[in-house]
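Enquirer: Please work out how this folds:
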Amino acid sequence: GGIIVILGIAVTVIYNVITRQTSDNLKQCLSTYNDDLSLGEEILVPGSKTPNKSDGVKAISSCDYVNGVKLLEQSRANQKNDPETLIYLNNARIEAHKTKAYTIAVLAPLSGNHDNRNSGLEILRGVAQAQDEVNQDKKNTLISLRVLIGNDKNDVNQGKKLAEDIGKKDDILGVIGHATSDVTVAVADTYKQNKLVLVSPMSTADELSTKSNTEANFFFRTISSDRVTAQALTSYLLNSARKQKAAVYYNPNSSYSSSLKNQFITDFSASGGNFIEFDLSTFLFSATNTIKQAQKQGISTLVLLPDSTTRTKAIEVIKANSPRYLIIGGDSVYHSDILKMGAQDAVGLVVAIPWHNS
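Expert: As a prediction, this is how the structure comes out:
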């Protein structure tokens, strides 16, 4: 029982070394607010305020970095899982100690629905840990790492605005982000035009592969593309499960979901597989009716390739199946909601993911 993981891909961290001047300490107090960008002058993560954190941020915005450090250290002691506090703390230490530093930006969804915030916070935690390790390394006494945080709200227009704003800052060496393929696809060219390296930890759309194979390469990612996932799904269906027919569920309005669906049906068809498609985003979607349609065509395999906005529809399919047919899914199905809401109906679900904490 349980969920079977069929794809293991080691995550390779890409270090892009750029020769550029380090920035001196901030020339003036930080005074730009409500722009969804912050080095420590305002709190961007909803629900993460503590009295010490709020006071620490207020001190930083007034250039009182010594007190800012003390207050953020106290907040950090009581809220160790808050990556925003750790980043602001390290930024404040740079200013308090007048250390030279390189500056990078991290852009992620930090507000909105539960999925958005969780994805954004996971990205932020990785960056916060890396910054802290660099700045606390006793062998590295000359240069520190400053991090600018941006909230893209998982919104294409917001992502474009932030990318343009960051492109105007001459001290930013590179950007880590964004979470979803939709936003990353929309902003990648803006970073390239400004000669800013973009490293995405989560965007898998195969469309982005063309951006990482050009002569002037400014896009990298630390996760496999949808092509790899599609190949794993196809191989499992044809070689392990011995299934030649499949019903494919996806969201045509999502870059990620469409990319994975297109890669899958290309590989599956080329290997002799037959399929029908169902749009998870339609208002009148009925999981029960789609399963009946698949059954009439002799299909006994359901392939779930939702994005985060249609994951609940995928759960409806899992519960409607209850469980009769084999269900396999892409990495977006590897989610706690599937286990909580799908419950016993999710037993036997097979997912293709790039990494699994075993």
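
Enquirer: make it CA atoms for all contacts and neighbour counts henceforth
Expert: Noted.

Enquirer: excluding its backbone neighbours, what's nearest residue 253?
Expert: Counting by CA to CA, 6 or more residues apart in numbering, residue 281 is the residue found nearest to residue 253 once chain neighbours are left out, at 7.8 Å.

Enquirer: Which helix or strand contains that neighbour?
Expert: Per DSSP states H and E: residue 281 is located in neither a helix nor a strand.

Enquirer: burial count for it?
Expert: 19 (other CA atoms under 10 Å).

Enquirer: what's the answer for residue 123, then?
Expert: Residue 123 has 24 nearby residues by other CA under 10 Å.

Enquirer: ok now do it, which residues does it touch?
Expert: Contacts for residue 123 were tallied using CA atoms under 8 Å, 6 or more residues apart in numbering; they are 108, 177, 179, 201.

Enquirer: In strands, which of those residues fall?
Expert: residue 108 (DSSP state E).

Enquirer: Out of the contacts of residue 123, flag the one nearest to residue 332.
Expert: residue 179 (12.3 Å; CA to CA).

Enquirer: Tell me which residues touch the residue nearest to the closest one when sequence neighbours are not counted, please.
Expert: Closest residue to residue 179 apart from its sequence neighbours, by CA to CA, 6+ apart: residue 202 at 5.3 Å. Contacts for residue 202 (CA under 8 Å, 6+ apart) come out as 177-181, 221-223.

Enquirer: To compare with the earlier structure, here is another sequence to fold:
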Amino acid sequence: MSQEPVSAVALTHQAIRSRESEPARARELLCAALAEDREYEPAWRWLAEVVTDDAERRFCLERAYRLTTDPATDRALKALRRVEGRPPAEVGHLVEPPRPGATARPRTSRFGPRRWVAVGLAALVLSGAVGVWSASGGEGGEPVHVALVAGLTGPGAVNSAHVERSLRMRLDEVNDAGGVQGHPVELLVYDDADRPDKARGIAEEIVREGRVLFVVGHGTSDTALAAAPVYRAAGIPAITPTASSPRITDHNDWYFRSMFGNRTQSDFLAVYAARVLGARTAAIAYADDESGQSAHEGFVTSFGAFGTVTAELPISDASLDGTVDALTRQDPAAPIVLAADEAHGAEVVERLREAGVTAPILGTASMGTQAFHDTLLAAERERGRPGLFTADLFLGTPLAPDSLSGPALVWAKDFEQRYGERPLWPAATARQALNVGLHAMRTGGLDYGRNRTDDRRRIRDALLSLKDKKNSFPALLGPLYFNPTGSAQMSVSFVTSDGTRLVSAPVQLTIYEPPSDEALRKGLANGTVVAVADRYLTRRQVVATGINLNEVRDLDSRDGTYFVDFFLWLKYTGDHVASDVTFVNAVKPDLKLGTPLRDVTEDGHTYRLYRVADRFKNSFDFRSFPFDRQHLDVLLQNRTRTADQVVYVTDKEILNQSPEDYLRSGTNAEADINAIPNWQAESARFFQRTVGSSDALGDALATGAATGVYYSQYTAEVQVARDVVPFLVKNLLPLILLIGVTYLSLFFKANDGAAPVSMGVTAILSTAVLLNNVTSQLPSVSYTVALEWGYYAFIFLAATCVLIAMLRKRLVSKGHTDAERTLTRTARIAYPAYVLAIVLTYVVAFT
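Expert: I've put the predicted structure just below:
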């Protein structure tokens, strides 16, 4: 038998097999796996499962989450938010050592023992005060500064407002959590009004002020190009969230882009027009600015590999009539590409459609916003002709609203709750720009003020290190890393109109990173891979997915299982492999969809409806028990096709419903989905995410950043909360009686010391029994749940009453009656105050 190869993957598999029988051996194997590859996320995640110390567990979870943005890891980290991470001793050598500090020669102390006790007590009080101050949001470090430069009063003011809101929202979260390395982060906002001359002046002002560590901005290609030489000369890193011209980042390793650039966008538009729409000719109309011109140049070059660009027309106020007239004379079936801002783009679309042009229209990301779509919808309503302007419209965007991942969906909801409107895509790319800059600050080894020039260089170097998927940053829209010219390596999503909102087009393209030369040759030969410019693209099937929950029941908190009954429908074009799905968290590993209740295919569009009723499982967290909220998930993904081939997005029928409707049963509209006694269904949400591993998975031919396998996963998540009031009434009534009885022990005479002592000891023992009964319904956990702290607090209180009874008797026997009366009065007042403080603490923490 061949020996199993020694690799991080193999060692991790060995650890998983032995973790139940030999936990110490599993821990040793996982540490060995990390010694082989410290960036192997599954090893960190499994090590977090086998360590027994919460501080070590948090450290491992932080490392895992830094490598892969996983909602389950995020929830586990939130449960340990009050714990300071500490690396397990076995992986201490993988952690960057601290910088050496100044050392001083030892001196002989002149303090006696009493003075040392006094100093120790003072230090204890001081450290406690510092701890309370820190817990209440105090920040010890000097503030550090990040600049935002955007056209807050320019033509793109709406987008810029979303960018600023997104950054302020994120920095509030960062500073509430203690800032970056203990330093609060302050945002300095500058308005360049989308004017290049003003942009350069602001860049020079930022350099003169000398406070900023990095810049988020500018908002347009023209303003970013004007400011780029200034930042480069001063050594200040900048990250633009919205400017798409490749000339901004070309030959400038101080400027980065947190979205795709126009070269990538042009490649996607060309392949979409040629291979998805089947066009041999196309026309392009472009704005007469840097963004429009670079998009025009890129599209002409990219489409030249597939056909002919028959018209290249500028868009401006002066040329608009001539441009529209020329476009109406083009081949009526040939697609028209528009590279313009929202206002000009909307006017061109309206005038073309009113002139009878029915050709498909493709738009760049500058038009791929809900605001642009709303403008066209308003024009349709005004004319009373639905679909006149929005039909056959395909818009590129970094953010398709129906395919948000779990974290992005939460962010979008929080943004809407805070600002009263859904975020536009620039808000998402701006958050990515800020987050990747903060990530560079955390990982770059900064001095924070002692040498700002070096700190900026370290941030730049940390950004440059994000060079492939394996060395990526887990950002809002997926793994973020930069291509050699400084743009985020990400695909362009295409959205179209459903008459109400923008939704993902049924066919998408994605960047293809070949795992091997043989796979690339085969893909090019069979047409599944398309070569364009210096990249490869492949077609991705989009499956509009809907889940209508019927019932959730039979929750077993000890083994983390539950029963879910639901309808599932899939809508797609293309072959039926899209409906070959597996439920990755089903109790039965072979659970299948079975025969569809409905199966309709018309004009290449398929609709399939299924009903699924079975048991599923999830990892529950009981740290807040009995105030805990649990997530009952149903996770599905394709059995054979990866995320490059098929992606599951939320169907418009789900998007059109209100969140309250998600909790109504699909089989009985008068009933809700919850059939779990003593639990309440609070919310349901549906989202997609990409899961997988960047490891080679044993493929000896896999090379570079393209290794690993990733799948599109669709999640239905029901959040349930325990019905706390009946639970507390049932389980805390005996404890309340014990609290009252123990309080009575303080009213006995001091000479009757035996009775209060007996009452206190009995209360302690009874409380231990009650606690065991309450927690017996929980699985074996290695942490203290919320309710246990209340019981421990009472045990401490009862033990204190015993000590007070003994002390009172001794004081009386020694003749210190005044001291005994003072102690008694103090205890009788402090007892209810202590109980009230504990109750208030629970109220504040869990309501």
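
Enquirer: about what we covered before: correct me if wrong: the residue nearest to residue 253 of structure 1 contacts residue 251.
Expert: Yes - using CA atoms under 8 Å, residue 281 of structure 1 makes contact with residue 251 at a distance of 5.6 Å.

Enquirer: Now for these two: what residues contact both?
Expert: residue 310.

Enquirer: Surely residue 150 of structure 1 is within a helix?
Expert: No - under DSSP: H, G, I helix; E, B strand; the rest coil, residue 150 of structure 1 falls outside any helix and is assigned strand.

Enquirer: Scan the contacts of residue 202 of structure 1 and report the most crowded one.
Expert: With neighbours defined as other CA under 10 Å, the most crowded of these is residue 178; it has 31 neighbours.

Enquirer: contacting residues around the alignment partner in structure 2 of it?
Expert: Here residue 178 of structure 1 is matched to residue 218 in structure 2, going by TM-score structural alignment. Residue 218 of structure 2 makes contact with 148-151, 199, 224, 227, 240-243, according to CA under 8 Å, 6+ apart.

Enquirer: Next: residue 819 of structure 2.
Expert: Counting by CA under 8 Å, 6+ apart, residue 819 of structure 2 makes contact with residue 811.

Enquirer: and the gap between it and residue 810 of structure 2?
Expert: Distance, residue 819 of structure 2 to residue 810 of structure 2, using CA to CA, to the nearest Å: 11 Å.

Enquirer: same check, this time on residue 794 of structure 2
Expert: 24 Å.

Enquirer: which of those two has more neighbours?
Expert: residue 794 (23 against 16).

Enquirer: Not counting residues beside it along the chain, what's closest to the more buried one?
Expert: Among residues not flanking residue 794 of structure 2 along the chain, residue 739 sits closest, at 7.6 Å (CA to CA, 6+ apart).

Enquirer: Assign a three-state SS to residue 198 of structure 1, would you?
Expert: Here residue 198 of structure 1 is recorded as strand under three-state DSSP.

Enquirer: And residue 348 of structure 1, what's its match in structure 2?
Expert: In structure 2, residue 348 of structure 1 lands on residue 392 (TM-score structural alignment).

Enquirer: Which residues are in contact with residue 227 of structure 1?
Expert: 206, 260, 263-264.

Enquirer: if we go to 6 Å?
Expert: Residues in contact with residue 227 of structure 1 (CA atoms under 6 Å, 6 or more residues apart in numbering) are residue 263.

Enquirer: Residue 143 of structure 1 too?
Expert: 100-101.

Enquirer: distance of it from residue 66 of structure 1?
Expert: Distance from residue 143 of structure 1 to residue 66 of structure 1, by CA to CA: 19 Å.

Enquirer: same thing with residue 54 of structure 1?
Expert: Distance, residue 54 of structure 1 to residue 66 of structure 1, by CA to CA: 15 Å.

Enquirer: Settle it for me: which of the two has more neighbours?
Expert: Each of residue 54 of structure 1 and residue 66 has its neighbours counted (other CA under 10 Å); residue 54 has more, 20 against 16.

Enquirer: Could you find the counterpart of that one in structure 2?
Expert: Alignment note: residue 54 of structure 1 maps to a gap in structure 2; criterion TM-score structural alignment.

Enquirer: residues in contact with the aligned partner of residue 208 of structure 1 in structure 2?
Expert: Per TM-score structural alignment, the equivalent position to residue 208 of structure 1 in structure 2 is residue 248. Residue 248 of structure 2 makes contact with residue 225 under the criterion CA under 6 Å, 6+ apart.

Enquirer: switch to 10 Å and redo it
Expert: 221-229, 240, 254-257, 261, 290, 485-487 (CA atoms under 10 Å, 6 or more residues apart in numbering).

Enquirer: got the residue ranges for the strands in structure 1?
Expert: Counting by DSSP E, the strands of structure 1 are 4-5, 37-38, 100-108, 143-151, 172-176, 197-200, 219-221, 245-250, 274-279, 301-305, 326-329, 350-351.

Enquirer: Need these in JSON lines (columns: distance to residue 340 of structure 1).
Expert: Listed next are the strands of structure 1 as JSON lines, based on distance: least, CA to CA, whole Å:
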{"stretch": "strand 4-5", "distance to residue 340 of structure 1": "16"}
{"stretch": "strand 37-38", "distance to residue 340 of structure 1": "35"}
{"stretch": "strand 100-108", "distance to residue 340 of structure 1": "26"}
{"stretch": "strand 143-151", "distance to residue 340 of structure 1": "28"}
{"stretch": "strand 172-176", "distance to residue 340 of structure 1": "31"}
{"stretch": "strand 197-200", "distance to residue 340 of structure 1": "29"}
{"stretch": "strand 219-221", "distance to residue 340 of structure 1": "30"}
{"stretch": "strand 245-250", "distance to residue 340 of structure 1": "21"}
{"stretch": "strand 274-279", "distance to residue 340 of structure 1": "24"}
{"stretch": "strand 301-305", "distance to residue 340 of structure 1": "17"}
{"stretch": "strand 326-329", "distance to residue 340 of structure 1": "16"}
{"stretch": "strand 350-351", "distance to residue 340 of structure 1": "16"}
